[in-house]
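**Student:** Quick one, what's the 3D model for this:
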Amino acid sequence: MTRLSVEMLAAEAPEPITSAGHAQLGIAVLAGIAVIVLLITKFKLHAFLALTIGSLALGAFAGAPLDKVITSFSAGLGSTVAGVGVLIALGAVLGKLLADSGGADQVVDTILAKAGGRSMPWAMVLIASVIGLPLFFEVGMVLLIPVVLMVAKRGNYSLMRIGIPALAGLSVMHGLVPPHPGPLVAIDAVKADLGVTLALGVLVAIPTVVISGPLFARYAARWVDVPVPERMLPPRASEEVERRPSFGATLTTVLLPVVLMLAKALVDIVIDDPENSVQRVFDVIGSPLIAMLAAVLVGIFTLGRPAGFTKGRLTEVTEKSLAPIAGILLIVGAGGGFKQTLIDSGVGQMILNISEDWSIPALLLGWLIAVAIRLATGSATVATVSAAGLVAPLAADMSTTHAALLVLAIGGGSLFFSHVNDAGFWLVKEYFGMSVGQTVKTWSVMETIISVVAGGMVLLLSLVI
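**Tutor:** So this is what the prediction gives:
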């Protein structure tokens, strides 16, 4: 980014809510993030409350009037929830349909029936990646880990040899591929194109999941050899339904929103005429809202009907799917409020100037900021929304592809070294019956590999596209 472009952006930027200089703003940012970290880690406060208080603390340290800070936070929360809240809700409904109908089990069983021996870790990556597309990480883990344990037990496989690839598939999808909350929030913050980000996210995800999954699993299995914990082997959920959906119908439903969004991106590139009727049609059907809504409506017939779901049961599935995401929506919204407070305080412009003076590549800066916040808070979502807010001004002068790569750099950084302040760390530890040290050697190292490989792939792609 040239100095002229920085000056142009400064001229176009809205008047900040504080007149603080760079030094005071820098201290305010550190203080705001420190408050968030302290409240989450020391006082075990919910991330929504921590982000809200941290935003107010940021404004106070920056010397901004409290009423303007509240206005900025509220505006950021509202715009973020408006931009991604419906998509998160639709993704939750689709994921619940997939789980309760037995569709997920059908995909798992079909792939496992055709895999065995050395191909089993690769099958687990494929299963986790496909199933993980519409599911939140925690939901995907709860759904897949029992399958992993049963496969390891039944086939006498090393638990790490099977489990690490599944965890890698879920984690990579969670951090890099929309419609997961983190990537969606980053896309909204930096104004990136969702279709382009999705396409590049899949491109980055493939080598990342291969290296961090099946390849790393060979070493993880040597470092940690634990038996399958018998207490974690529950009955299969699909036994409760009349008939499971077919493999083809399930796969079509899961991939429908991805196909529609990718089709829109492809048509936009090929035609490149906003007035063209074909492009306008694809702009509608390939929009995230319509694509996800279409998948949910199709899923009612392809997943719910074969399972024998009545209208009442479908209503129940929808209600139960929405309740657990209330916390996620609040965290994402508060993250958006924190982002807007950063921007309105002038922190974004400060980051712009610093990156110009220090010649730090924007993609590397986004990755490093996300890494720092991830290590401090333990939350990939908090790291993503905070880092996206800090570096969003850098995307104003970027091409469509580089703005998408900035989203992926942030997403990759947000997965770095999960440790004891991350709920996912304890979830993996308990499901696999490992000690803290064993979890660090396997799960934490795997997350770090994902982060570093994804970051490296993003930087490599930035040189060639």
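**Student:** When you work out contacts or count neighbours from here on, use the C-alpha atoms and nothing else.
**Tutor:** Fine.
**Student:** which residues in this protein form strands?
**Tutor:** Assigned strands in the chain: none (criterion: DSSP state E).
**Student:** where's Ala189 relative to Thr384, distance?
**Tutor:** Using C-alpha to C-alpha, to the nearest Å, one gets 10 Å for the distance from Ala189 to Thr384.
**Student:** Comparing these two, which residue is more hemmed in?
**Tutor:** Thr384 (35 against 27; other C-alpha atoms under 10 Å).
**Student:** residues in contact with that one?
**Tutor:** Gly182, Pro183, Val185, Ala186, Ala370, Ile410, Gly411, Ser414 (C-alpha atoms under 8 Å, 6 or more residues apart in numbering).
**Student:** One more, please, to line up against the first structure:
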Amino acid sequence: MTAHAAPAWAAEAITSAGTGQLVVAAVLGIAVVVLLIAWAKWHPFLALILGAAALGIVAGAAPGDTITSFKAGVGSTVGSVGLLIALGAMIGALLAESGGADGIVGTIVRRVSGSALPWAMAGVAALIGLPLFFEVGVVLLVPIVLLVAQRTDVPLLKIGIPALAGLSVLHGLVPPHPGPLVAISSLGADLGLTLALGLICAIPTVIVSGPIFGTFIAKHVPLAVPAGALREATDADRAADGRVVDPTVSGPADGPDTDAALPAGRRFPGFWAAVLTVLVPVVLMLLRAVAELTLAEGHLRTAFEVAGDPVVALLAGLLLAMWTLGKRVGFDRVRTSSVIGGALPPIAGILLIVAAGGGFKQVLVDAGVGSVVADAAKSADLSPLLLGFLVAVGIRVATGSATVATITAAGIVAPLAATLDKPGVSLLALAIGCGSLFFSHVNDAGFWLVKEYFGMTVGQTIKTWSVMETIISVVGFGCVLLLDLVV
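**Tutor:** Coordinates of the predicted model:
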């Protein structure tokens, strides 16, 4: 790979400590974060702040310099990542509240049957997973999965695993989800190119970890629809204007896209209206990446670059969603505004974690830890992609947080981005994303969410969900390595 100019994050170190002291500082700083999250059960936001403080103290940096570095990292991260997370959450909220997500699911699922169901479920999960956070996607999809399993002879895990795989892969590899956005921001990667490469990796990863693994594990872990789970799920969601299929009706065709199930004046958005609304930001960002690779400097390329800027693309998607998933479904301006505003409180915790992680990352970089790691990697002739993947794996297994793993790994390997060309930096971001999904277990909130929804034991959850996450991580990273050979 060819080199390019050092990115903007390369700054003068805030300490003159030697290599040994910096290594100890980095290890202790990360240890503080891991112990506070995994042992003391502190919120990652506080753990990252104290971890950054410990890192700065041990590295010998002046307290004022450490604070300045931390605040600079918080500000730059919120400015580059926070805005995108907020816009994506608003689109996702309209998609969920209008019934657009259920309409997409219902339309696809009722048109396929039998052996095609796992593939359809994986595809629809990946589609609605583009704008929705993982937890929201699970809440929306699980009632559909339970319903389909109840009415057909398809084993629960055979369709449940593909749905979880589709959501998880998109969450870990494709912007505008927090993890990929943080890695892109920290490394200075091109968002459009990373999006394109992430989608390429996502397809085989979803196939292997979803329909293929789901079909295999369903034979070894027979699982029935938990008693009462379907009624509880639909009752909870029916409170929000009956957005989920009712199990008492005759079939999926009578479900989420039937206007009769809604209050007067409301209607469900059309299937294609919902799909196109979801895809507009993605298409705009992809067109920008294509234009930068194929068009010469000029007005046409500038137009694509502006339209495909992540903020502009997501804002365009949100404005379209306000019409297709707001006004056209019968929401008045007050209701639309309420739905959009209601998307922000649930992501406050994510934004705080991402912001504090940006501060922690900046202290790592400004202390010179990244440069030490970069020099060591060069001396050992270790691939930046492998290093990023392994660091993310270690933090993920220790803390259970994919976001913390992404932030920390990106901060450590950020200087290596200067040795890579543009596609290489994007692949490094994806390698970190793959590592951040490795082996979800009992310290991960997602583990317990899946366990409770599907009524599994801890052992069954490890055999199914944990193994699926590991397959996603390994297959995704293998795809990244293959792309590295050709781009």
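**Student:** Report the TM-score for the pair.
**Tutor:** Here the TM-score for the pair of chains, by TM-score structural alignment, normalised by the length of structure 1, is 0.96; 459 aligned residues with a C-alpha RMSD of 1.6 Å.
**Student:** any idea what Val84 of structure 1 aligns with in structure 2?
**Tutor:** Under the alignment (TM-score structural alignment), Val84 of structure 1 pairs with Val81 of structure 2.
**Student:** Grab the nearest non-local neighbour of that match.
**Tutor:** The shortest distance from Val81 of structure 2 to any non-neighbouring residue, by C-alpha to C-alpha, 6 or more residues apart in numbering, is to Leu181 (6.0 Å).
**Student:** Near the one you found, how many residues? Count them for me, please.
**Tutor:** 30.
**Student:** One more: Ala392 of structure 1?
**Tutor:** Neighbour tally, Ala392 of structure 1, other C-alpha under 10 Å: 28.
**Student:** From Thr318 of structure 1, how far out is it?
**Tutor:** For Ala392 of structure 1, the distance to Thr318 of structure 1 - C-alpha to C-alpha - is 34 Å.
**Student:** ditto for Ala82 of structure 1
**Tutor:** Taking C-alpha to C-alpha, one finds Ala82 of structure 1 at 20 Å from Thr318 of structure 1.
**Student:** if you count what's nearby, which of those two comes out ahead?
**Tutor:** Using other C-alpha under 10 Å, the more surrounded residue of Ala82 of structure 1 and Thr318 is Thr318, with 18 against 12.
**Student:** aligned partner of that one in structure 2?
**Tutor:** Using TM-score structural alignment, the equivalent of Thr318 of structure 1 in structure 2 is Ile340.
**Student:** what's the closest non-adjacent residue to that match?
**Tutor:** In space, Ile340 of structure 2 comes closest to Met90 once its chain neighbours are excluded; the distance is 5.1 Å by C-alpha to C-alpha, 6+ apart.
**Student:** My guess is that neighbour contacts Pro345. True?
**Tutor:** No. Contact between Met90 of structure 2 and Pro345 fails when scored by C-alpha atoms under 8 Å: they sit 10.9 Å apart.
**Student:** Compare these two and say which is more crowded by neighbours.
**Tutor:** Met90 (27 against 11).
**Student:** mean shift between the longest helix belonging to structure 2 and structure 1?
**Tutor:** Counting by DSSP state H, the longest helix found in structure 2 is helix 271-294. Helix 271-294 of structure 2 differs from its equivalent in structure 1 by a mean of 0.5 Å after superposition (mean C-alpha distance after the TM-score superposition for structure 1).
**Student:** Tell me the counterpart residues of that helix in structure 1, please.
**Tutor:** Under the criterion TM-score structural alignment, helix 271-294 of structure 2 matches residues 247-270.
**Student:** what do you get for stretch 368-388 of structure 2?
**Tutor:** Under TM-score structural alignment, stretch 368-388 of structure 2 corresponds to residues 346-366 of structure 1.
**Student:** got a list of contacts for that stretch?
**Tutor:** Under C-alpha under 8 Å, 6+ apart, the answer for stretch 346-366 of structure 1 is 1-3, 6, 10, 16-18, 22, 25-26, 29, 342-343, 387-394, 405-406, 409-410, 413, 455, 458-459.
**Student:** Now do the same for Ile53 of structure 1: its match in structure 2.
**Tutor:** So, by TM-score structural alignment, Ile53 of structure 1 is matched to Leu50.
**Student:** same question but for Val190 of structure 1, I mixed them up
**Tutor:** Checking TM-score structural alignment: Val190 of structure 1 goes with Leu187.
**Student:** ok, the residue nearest to that match when sequence neighbours are not counted - contacts?
**Tutor:** Among residues not flanking Leu187 of structure 2 along the chain, Ala414 sits closest, at 5.3 Å (C-alpha to C-alpha, 6+ apart). Contacts were defined as C-alpha under 8 Å, 6+ apart; by that measure Ala414 of structure 2 touches Ser186, Leu187, Val365, Gly370.
**Student:** Just give me which of those are shared by structure 1.
**Tutor:** Retained contacts for the contacts of Ala414 of structure 2 in structure 1, judged by both residues aligned by TM-score structural alignment, their matches' C-alpha atoms under 8 Å, are Ser186, Leu187, Gly370.
**Student:** Can you give me the neighbour number for the last one?
**Tutor:** Summarising burial for Gly370 of structure 2: neighbours were counted as other C-alpha under 10 Å, giving 27.
**Student:** So what's the residue count around the nearest residue to it once chain neighbours are set aside?
**Tutor:** With C-alpha to C-alpha, 6+ apart as the criterion, Gly370 of structure 2 has its nearest non-adjacent residue at 4.8 Å, and that residue is Ile412. The tally of other residues near Ile412 of structure 2 (other C-alpha under 10 Å) stands at 26.
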